[in-house]
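J.: quick one, fold the following:
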Amino acid sequence: MTALQEVAVVGAGAAGLHAAEALRRAGYDGRLTLIGAEDEPPYDRPPLSKQLLDGQWQPEKLALRSPGALEELRLDLRLGTPAERLDRQARTVHLADGHRVRCQAVILATGVRPRRLPGAMTPLRAAKTPLPGAHVLRTLADALALREELRPGVRLLVVGGGLLGAEAAATAVGLGAEVTWLVSAAAPLAAVLGAETAALLTGLHRAHGVRIHRGAARAVLQRRGRAAGVRLADGSELAADAVLMAIGSEPATEWLAGSGVPLADGVACDANCAAGPGVWAAGDAASWPDPRTGRRRRLEQRTNAGEQALHAARNLLAGPDGARQAYAPVPYLWTDQYGLRVQAFGSPGGADRFELVDGSLADHRFAAACLREGRVTGAVGIGSARALRGLRTQVAAHAPWPPVTHTAEQTAAPLT
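T.: Okay, the predicted model is just below:
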């Protein structure tokens, strides 16, 4: 790969940083440009809804690497300058500040953008700005703005029944806010963690004073120039002093329109994380075929961001004639709520059986296999990391349950 002298990584989050580090560790010595839309150097996002939001941590603690470590990577670091266009023919990334970055290869790691409800933006001359009191939680600036709202007695309405909404609700009620959690599903979190674990967490939310309301939000209400709650699909209204919209996200790939990069719920890669000659993708915005099912998948998970970035960088350096490896991760996620860390492998949601292998839900310490049609599709646990790790191999193999055990007679060598 001596001919490769210019590589750009677009996106300065976890995936982008890990890609840059992987390139350097693998021996790439050419020009390496890391492009980020935010002004901050690469930082970790999971603490935004927890330690940063509740004030335990200050922004500097979120930094993924020290200034010295970033310096050692010898990056051409372009922060606060979003990419606006990719010209594949000219091998150039056009930036919002008018500059252009030449690159023989590019790794796309631009992540996702949070969705907002109608009414959450307010016109300001020719542009639109967020309505005061109507929050999302994706960036450091988002978290700091929401943190300013959270004080004892403030009425916070959290819209969205996923992990982000659950974590923010738990953090806010811990700060003394009066929290209403608006969910559309009868069992919030069940699609992610499985029915049993979801029921445990929902019970904890109620026990800590979170009011759970089922309904579908249609628009943010506005009073005196700021958010005052939401209007529901049935025409009713929920009042609040501040609204957090945790209603999902969409890949930040609009800047690739017209570039020839295939887009299908993100950057449509092949099994090797390649999206065309010289173009690779990793992290929240990358979509690739699952080697087991053949269906495309896209993961918005912190662990996946690092693992996929490493994979994309290695395959990039392998060259067109090199030995590339298909990306086949075992998805892993965690969430911290009410002093408990829930960890999960694979896809616990949608299981038709829940098999405890350690502990009990009542004690808030357990590990369990999640089965679908007799096979292990996921595993979930709290405070039982060793037992949970023991299930990872079975999740990866989509193994039948119960596990096959070999007796001494079965494994002994035949007599001759």
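J.: hey, let's count contacts and neighbours off CA atoms from now on
T.: Noted.
J.: I'd like to know how far the closest residue to A252 other than its chain neighbours sits from H208.
T.: Leaving aside its chain neighbours, A252 sits nearest to V112 (4.7 Å; criterion: Cα to Cα, 6 or more residues apart in numbering). Separation of V112 from H208 (Cα to Cα, to the nearest Å): 31 Å.
J.: another for comparison:
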Amino acid sequence: MSTLVVVGSSLAGLRAVEAARRAKFDGNIVLIGAEKHLAYDRPALSKASLVGTAPVEHLQSVDALRSELHIDVRLETTATGLQPETRTVQTSTGEVAYDSLIIASGAAPRIPSGIPALDGIVTLRTIEDSAQLRTRLRPGAHVVILGAGFIGAEVASSSRLLGAMPTIIDAAPVPLVRAVGAEIGRALASLHGRHGTPLHLATRVEEYLGRDRVEAVRLTTGEVLPADVVVVGVGAAPATGWLLGSGISLHPDDQGIVCDEFLRTSLPGVFAAGDVAHWPNAGLDATMRLENWTNAADQGVRAGTNAVTPQAMAPYRTVPYFWSDWYGQRIQFVGTAATEDVEFVSGAPQEDRFVAAVWQGDRLVGAATLNEPRKVMKLRRLIAQRGSRHHVRDLLTPVPQP
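T.: So this is what the prediction gives:
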């Protein structure tokens, strides 16, 4: 009987095993996860769960996977190596043989060099991380956040709601450039100042002060900021260290896994999905790696289906979509920010409602919205349809009332 092994029990891995069963795969499925939890809603870790307004939602139960889908679920099990010659995955609890393998091992927080082992310096990636941070965000607590990306911004917003005093530090002159581009990044960054959160750009922490626990940080500008807690949120790197020596092709920029349009890797029978996967996205004529909830779910489904139906594989193509909530404001982005031809087609950068379009010539390839939830999915469809400037104008022009 054929065996499908999935490494990674978070969202992409969960959707992969579910999709394999929907595709009528009746062989063995083994799901391996390093955490003690099955997949849960990670975006809530820096928002609703952190402020205590809602618990983290678990996306499926282990019992249901085992009894209903007949999945061999192995949590608290770490993948440590891959032997493609024998088609085995080495783990912390022994070898697992596969006929087909899906790598969905996700990403791990980047830790800048020079950070000391002081109490109060934390990262945010797991349920336990969020619970620990919640206890530290007391009213009046000084919170220094390293990184002005989405996680850092969400933590700052949540800190404000809890009465703490956040300050954000980022080494880049403009935040979020990779995700949304420089012009939109500047527009979103202005939300921090409008809601009372200091933002220090083009600045680094030069020294962490404190004996056993962090008490303050000294910036490269010489300024010293009090710090009851330091949250490290400078991004994540693909969790592929366990694949070194396997011969799998890794991307030179970030060690993500190189895939083709079907999410196949360079190794026979091995696919990848989620935060680890680079693939050529025909939806935008670009090769990309995405770290967001929507892509993890959708890519997991496609990898799971392709892995067990080799005679009917389909390419994975998408118009990326992600969202974030800061200070009660809803930010949404679709497409790509790979060009700098940006036009605010509705509203303005300093306003609390806008639509910004990203162009490649006359083609719409990306769009950012602030508090315009009814428009973003229409813009996503336009990107998929290779819509032009006049299509966007038509979309945004109010229909006259009779």
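J.: so which of V112 and H208 of the first structure has more stuff around it?
T.: Set V112 of the first structure next to H208 and count neighbours by other Cα atoms under 10 Å: V112 wins out with 19 against 13.
J.: how close does the counterpart of that one in the second structure get to R74 of the second structure?
T.: Here V112 of the first structure is matched to A107 in the second structure, going by TM-score structural alignment. Between A107 of the second structure and R74 of the second structure the computed distance is 19 Å (Cα to Cα).
J.: could you do D298 of the second structure as well?
T.: Distance from D298 of the second structure to R74 of the second structure, by Cα to Cα: 23 Å.
J.: check R393 of the second structure too.
T.: Using Cα to Cα, R393 of the second structure is found at 52 Å from R74 of the second structure.
J.: if you count what's nearby, which of these two comes out ahead?
T.: Neighbours were counted for R393 of the second structure and for R74 using other Cα under 10 Å; R74 has more, 19 against 12.
J.: show me what that one aligns to in the first structure.
T.: In the first structure, R74 of the second structure lands on R78 (TM-score structural alignment).
J.: contacting residues for the closest residue to that match other than its chain neighbours?
T.: Spatial nearest neighbour of R78 of the first structure, chain neighbours left out: I35 (4.7 Å); criterion: Cα to Cα, 6+ apart. Taking Cα atoms under 8 Å, 6 or more residues apart in numbering, we find I35 of the first structure in contact with 8-12, 77-79, 81-83.
J.: so which of those persist in the second structure?
T.: Contacts from those that recur in the second structure, judged by both residues aligned by TM-score structural alignment, their matches' Cα atoms under 8 Å, are 8-12, 77-79, 81-83.
J.: got a quick ChimeraX command for the buried subset of the residues you listed?
T.: Typed into ChimeraX, the line below selects the buried ones among those, using 16 or more other Cα atoms under 10 Å:
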select :8,9,10,11,12,77,78,79,81,82,83
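J.: quick one, what contacts L156 of the first structure?
T.: Each residue near L156 of the first structure by Cα under 8 Å, 6+ apart is listed here: 150, 172, 177-180, 240-244.
J.: equivalent analysis for Q299 of the second structure, please.
T.: By Cα under 8 Å, 6+ apart, the neighbours of Q299 of the second structure are 12, 273-274, 316.
J.: what residue of the first structure takes the place of it?
T.: Q299 of the second structure maps onto Q308 in the first structure, by TM-score structural alignment.
J.: what about its match, which helix or strand?
T.: helix 302-318 (DSSP states H and E).
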